[in-house]
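>>> pasted the sequence and its predicted model underneath.
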Amino acid sequence: MKMISVCACPTGIAHTYMAQAALEKAAMTRGHDIKIETQGAMGIENELSMQDVAEANVVIFAVGVNVEGEERFHGKPSIMVEVGKAIENPVAVIEKAEKKGEEV
C-alpha cells in the first residue's frame, strides 16, 4: 500500500522527526511504501508532490497543529492522530491507516 503522511508538532522540532522515523519504520516493517512531509521549525521538508498525493491509498496526519496546505489532500482517505501516538505506537497507527486505505 502507498501511504503518505504529514508530521507536525507544536514546536516543530523533536517530536515531528521522532514521529516521522517511527512511522517510516512501522510502515516498512509491514511492507508499505511511505513518504512523509514534515512541517515545523525548519518549514516544510520533504514536501509531498501532487503525484505523491494522487498515488497514495491513504494519508496519515500525525499532527498537533494545523497542517499547511491541507487542501492538497481533500478527497483522499485519511486518519488523524496526535504526534505522541505515532511515536508511542506507530504500528497501531499504520494498522488504522491500512483499514482506512482498504475502505476505498
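Structure's in. What do you need?
>>> contacts and neighbour counts: CA atoms only from here.
Noted.
>>> what does the lengthiest helix in the chain contact?
Secondary structure assigned by DSSP state H gives helix 14-29 as the longest helix of the chain. Contacts to helix 14-29, defined as CA atoms under 8 Å, 6 or more residues apart in numbering, come from residues 7-9, 33-36, 38-40, 62, 83-84, 86-87, 90-91, 93-94.
>>> which ones are touching residue 13?
Counting by CA under 8 Å, 6+ apart, residue 13 has contacts 40-41.
>>> also this one, for the comparison:
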Amino acid sequence: MNIVAITACTVGVAHTYIAQDRLIEAAKKRGHSIYVETQGTIGSENVLRAEDIKNADVVIFAADVAVSKEERFEGKLIVRVKSEVAIKQPDKLLEKIEQKMKEIK
C-alpha cells in the first residue's frame, strides 16, 4: 500500500516528529511505502510531491490542528486521527486502514 501522511500537533514540535517516526516504522514493518510531511511552528518539512499524492492509496492526517493545503488531497481516501493515535497505536491504525482498503476493493 502507498501511504502519504501529514503529522501536526498543537505546539508543532515533539508530537509532530514522534508521530512521523512511529508511522514510518509501522508502515515499513508492514511492507508499505510511506511519505510523511510534517507541519508545525517552523513550517512544513518533507513536503509531499504531487506524484507521491497521486500514487497514494490512502492519506493519513495525524494532526491535532488544521492541515494546511488540504485541497491537494481531493478525491483521496483520507483517514483523520489525533497525533496521539499515530504515536501510541500506529500498528493498530494501519491494521484498520488495511481492513478498510480490503472492503473498498
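Sure, I can see it. For clarity, every value in this text was computed on a predicted model and none was experimentally measured.
>>> picking that back up, show the buried residues in the contacts of helix 14-29 of the first structure.
Buried by 16 or more other CA atoms under 10 Å: 7-9, 34-36, 38-40, 62, 83-84, 86-87, 90-91, 93-94, out of the contacts of helix 14-29 of the first structure.
>>> against which helices or strands is the helix or strand hosting residue 94 of the first structure packed?
Residue 94 of the first structure belongs to helix 90-102 when assigned by DSSP states H and E. Applying 3 or more CA pairs under 8 Å, 6 or more residues apart in numbering; DSSP states H and E, we find helix 90-102 of the first structure packed against helix 14-29, strand 58-63, strand 78-81.
>>> the strand or helix carrying residue 54 of the first structure vs the second structure - mean distance after superposition?
Take DSSP H and E as the rule and residue 54 of the first structure turns out to sit in helix 50-55. When the second structure is overlaid, helix 50-55 of the first structure sits 0.6 Å from its aligned residues on average, using mean CA distance after the TM-score superposition for the first structure.
>>> what does that helix contact?
Residues from elsewhere that reach helix 50-55 of the first structure, judged by CA under 8 Å, 6+ apart: 2, 4, 35, 72-73.
>>> those, buried ones only, as a ChimeraX selection?
Applying 16+ other CA under 10 Å to the contacts of helix 50-55 of the first structure leaves a buried subset, and the ChimeraX line that selects it is:
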select :2,4,35
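>>> for the contacts of helix 50-55 of the first structure, work out which two are farthest apart.
For the contacts of helix 50-55 of the first structure, the maximum inter-member distance is 16.5 Å, found between 2 and 72 (CA to CA).
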